[in-house]
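*Asks:* predicted model, plus sequence, below.
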Amino acid sequence: MNLTEALKNQILVADGAIGTILYSEGLDTCPESYNLTHPKKIEHIHRSYIEAGADVIQTNTYGANFEKLQDYHLEHRVKDIHKAAVQIAKRASNKNTYILGTVGGFRNIKKSDLSIESIQYHTEIQIETLINEGVDGILFETYYDLDELLTVLRHTRAKYDIPIIAQLTASNTNYLRNGTLIPEALESLLKAGADVVGLNCHHGPYHMLKTFKHIDIPNHAYLSCYPNASLLDLEENELKYSNNAEYFSDAAKELVNQGVRLIGGCCGTTPEHINKIKQITKNLKPITHKNVVPIKTKQYKKQNKIEPSIKELVTNRPTVIVELDTPKHLDTSQFFEGIQALEDAEVDAVTIADNSLASVRISNIAAASAIKQHYKIRPLVHLACRDRNLIGLQSHLMGLSLLGINDILAITGDPSKVGDFPGASSVFDVNSNGLAEIITQFNQGINADGDTLRSNTNFSVAGAFNPNVRRLEPAVKRLEKKIESGMEYFITQPVYEPEKVKEIYEATKHIDAPIFIGVMPITNYNNALFLHNEVPGIKLSESVLNAFEKVKDDRDATRRLSMSMSKQLIDAIHQYFNGLYLVTPFLKYDMTVELAKYSKSITGTQIKEAIL
């Protein structure tokens, strides 16, 4: 009988971890490569699980997809690794063993930039190879993204008549990371054609049990659960799972009482865990009815916006924002003098970079908080993915919301190696698009693991746009993807040619998102050379460089030239755009104040007037 027929009347025990066993023994490459280099080792692990009582084993192919194998220069061996994995599993098995071909998700906490079409293409290669080699079923496991799992599941079900187990991974006991209730997500997998649905990874038995109390028993399908051994622990600088096989078996009995019929283990589990599960479940019968505990969804009072967003401002009238970087030292007198001068010039917002060029500066959230308390000008805070992991980014967002700072520029950030501390780690758990998606969820009252924030935020998210490239079309395509991720308006790198302004307009006029065009006055000829040759995203024409070279020994002439060129740019910008973004060089705020006043004079607009 096949796997689903067997599950009609009995509890089946699956195997446990392969990867964590190999890592505990010193593995320094991907576990799947061992299918080719150490096949007897993988066969031994399979056989140890079968001898411990596993009825079901899975191929050693969880991370054997094109994208993950690229890290080990093995992307050209995808089919070879899958073929070997099935052959190894067959050698280890007996006539009563079911072999599942394992396929892991591409999108995890660090969301893949691959399109869903590319993911489907690469997944299909894995599935086709596994099925051709003769597996008894397909196991989709550790899928954080419901849409990804639904896509590959539907394609597989449409093409193959084979048992399919579809398992999601959630970092929350009630919700997926997009806020979908787990019972609703499992129901959607059943409708898409899964024979068995369930959860694996991230949680140990305790939290898995909490979740399954909310999950009803399907009418014509079955439930599965592969918990981790425990939470991770740090012991002598080594990450370890608890050796808790006895506790694990007790939890397995409770999972059976919640309707689970296929029980295995994920990270940290061993043959000992599986043996204990087998002993506790071998005399148990599947249950067909249970009392489901409803999930109590938390209600919250929605926060209302108390002021128009910068997007709303620039959509309705000419708007000026000015970047003023915080100091690299603790003398803030000139910085706050600049803030006051910008406020007096009726600038709409001051943007504060987040350790730009990976150089250490005073925290922009601290500076923004001081501005919020003591000045009338609004702060627009840059938030870089470089310096904070997913935990820190979310904590930072909650702190900004608490302070009432709602304007954010989401950026990936310059890598650490370009800055003052090239040996420092760059995090990049997400890029700017991923950060914008998290902020969008925050505005819906949901955090990144799908749990409620008990209130919504009111962030308005800007994105960066670099027009100083050889071809604008690809840059505009990236801008469009940023809009899809939740960015509402854009701020460009500084431009230095009026012709570039028109070029940007023509390339972006189809986009329904305001754009602030950047202008940064040049302070001297050496500054011009530095910007052109060393600062990413900024290029100056030969005519601009030559003009500054001619006056390089005359400070007053250099200033006049810089201000004249900047005003010409502002004239061009206001022909096509409402948004002007002035970058203050070296805290020389007098230059940006003059340019902000010039902008106001030529638009004839009272910058601070309220939107009617």
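*Replies:* Happy to help now that I have it.
*Asks:* please count neighbours and contacts with C-alpha atoms only from this point.
*Replies:* Will do.
*Asks:* please name every helix or strand in contact with the host helix or strand of Ile504.
*Replies:* Assessed by DSSP states H and E, Ile504 sits inside helix 498-508. Packing contacts for helix 498-508, counted by 3 or more Cα pairs under 8 Å, 6 or more residues apart in numbering; DSSP states H and E, involve helix 472-485, helix 555-576.
*Asks:* pasting the second one now:
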Amino acid sequence: MSPLPWLHPGRVALLEAALAERILVIDGAMGTMIQGHRLDEAAYRGERFAAGFDAHQPGDRAAHDLKGNNDLLNLTRPELISGVHADYLAAGADLVETNTFNSTAVSQADYGLQHLVRELNLEGARLARAACDAAEAATPGKPRFAIGVIGPTSRTASISPDVNDPGFRNTSFDALREDYRVAIDGLIDGGADVLMVETIFDTLNAKAALFAIEEAFDARGARLPVMISGTITDASGRTLSGQTAEAFHISVAHARPLAVGLNCALGAKELRPHVETLARVADCLVSAHPNAGLPNAFAEYDQTPDEMATMLEEFARSGLLNLVGGCCGTTPAHIRAIADAVRGLPPRSLASLEVAA
């Protein structure tokens, strides 16, 4: 069977050309930037949810506290999210991630807002793509790309949440697949250039997302590039569901990803041997966006932009990277330092740097 054509062939061509030329920079943490605004409950609710009910959309009932639901800000404080995207693009990011990490029904259920999943993803993608358009207009000749983020959800299909009942599961492959499909359609319709299944701690969850992605592509008769990024949870060197970096790559390679990488949980120093493993075995591009070191006793990240950039520059000089950015604790200052550090360094080489089709 012939592969599906690209949904946005012109933008894929620009992405291919940029990846062949240099190491591309992904943005940093969205949550860290939002936390810096110290928003209260009213700020999260905005006008739409000010009284817990929207007369124009009778289904919008928000009896729960909404503070902390960062994805909801796509709807209630879009200017804030647009500003974060703009700051990262100004700092040197080539790709910005949509503010949709928790935009699935299972995650939004904590707030009673499961019915908003499609809208959250749609608006998240629109905001990211609009920020990229503005940055491109300001700096002609430098394309920017919106990554549609698909988070891991708060449940695991491989591990029981009840230590007294190892066989119990509070979700299933099909339930996750159906949930992910709604989110994915929203991201695609909102204008995402790339989809990224990220912060993967359970590969079965990721496989459900990848299956849903293929369903969405088949329904449209066209596809987008797909990135996959796992999480090594601790010094064991494995994901929560027990895979090494090499095993993780093998288990998702069937999806023909643009890139496989690692993010979150660890800082660059701790992540390096696992990125090196991926760089050795992956037949696609390799990405890394680690945390700004390990959290301190107050769950804060102390690693400075220069410290983090120095470590990631060594990754690049060692030929490990095609895409690099930051996760928890990183800011535009970190991304600016990282972009400066890898500028002019060649990307990890492959026989061909064409996007896998």
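*Replies:* Thanks, I have it. Worth saying up front: this structure is predicted, and the values here are computed from it rather than measured.
*Asks:* give me the TM-score for this pair.
*Replies:* The TM-score (TM-score structural alignment, normalised by the length of structure 2) is 0.75; 286 aligned residues with a Cα RMSD of 2.0 Å.
*Asks:* read off where the helix holding Ile504 of structure 1 ends up in structure 2.
*Replies:* Aligned using TM-score structural alignment, helix 498-508 of structure 1 spans no residues in structure 2.
*Asks:* what's the angle from that helix to helix 472-485?
*Replies:* Put simply, helix 498-508 of structure 1 runs at 50 degrees to helix 472-485, going by axes from the mean of the first three to the mean of the last three Cα atoms, to 10 degrees.
*Asks:* among the helices and strands packed on helix 498-508 of structure 1, which is the most enclosed?
*Replies:* Highest mean neighbour count of those: helix 555-576, a mean of 18 (counted as mean count of other Cα atoms under 10 Å).
*Asks:* where in structure 2 does the helix or strand following that one fall?
*Replies:* Where DSSP H and E defines the elements, the next helix or strand beyond helix 555-576 of structure 1 is strand 579-583. Per TM-score structural alignment, strand 579-583 of structure 1 has no counterpart in structure 2.
*Asks:* what's the spacing between strand 579-583 of structure 1 and its chain's center?
*Replies:* Relative to its chain's centre, strand 579-583 of structure 1 lies at 29 Å (Cα atoms, centre = their mean, to the nearest Å).
*Asks:* run the angle between it and helix 555-576 for me.
*Replies:* Here strand 579-583 of structure 1 runs at an angle of 160 degrees relative to helix 555-576 (the same axes, to 10 degrees).
*Asks:* which other helices and strands contact strand 579-583 of structure 1?
*Replies:* strand 319-323, strand 489-494, strand 515-519, helix 555-576, helix 589-603.
*Asks:* burial count for the residue mapped onto Asn205 of structure 2 from structure 1?
*Replies:* Here Asn205 of structure 2 is matched to Glu148 in structure 1, going by TM-score structural alignment. If you count neighbours by other Cα atoms under 10 Å, Glu148 of structure 1 ends up with 18.
*Asks:* quick one: Ala410 of structure 1 is in a strand?
*Replies:* Yes: counting by DSSP: H, G, I helix; E, B strand; the rest coil, Ala410 of structure 1 is located in a strand.
*Asks:* the match of Asn205 of structure 2 touches Ile116, doesn't it?
*Replies:* Yes: the pair Glu148 of structure 1 / Ile116 is scored as a contact, 6.8 Å apart, by Cα atoms under 8 Å.
*Asks:* show me where the stretch 351-500 of structure 1 has strands.
*Replies:* 378-384, 407-411, 460-465, 489-494 (DSSP state E, counting those that start in this stretch).
*Asks:* so the first one matches what in structure 2?
*Replies:* The one in question is strand 378-384 of structure 1. Mapped onto structure 2 using TM-score structural alignment, strand 378-384 of structure 1 covers no residues at all.
*Asks:* what inclination does the helix holding Ile504 of structure 1 have with respect to strand 515-519?
*Replies:* 160 degrees.
*Asks:* pull the distance from helix 498-508 of structure 1 to the chain's centre.
*Replies:* That offset, for helix 498-508 of structure 1, works out to 31 Å (Cα atoms, centre = their mean).
*Asks:* and it, what's buried?
*Replies:* 498, 500-502, 504-505, 508 (16 or more other Cα atoms under 10 Å).
*Asks:* distance from the helix or strand hosting Glu214 of structure 2 to the middle of the chain?
*Replies:* Glu214 of structure 2 belongs to helix 203-220 when assigned by DSSP H and E. Centroid separation between helix 203-220 of structure 2 and its chain, computed with Cα atoms, centre = their mean, is 16 Å.
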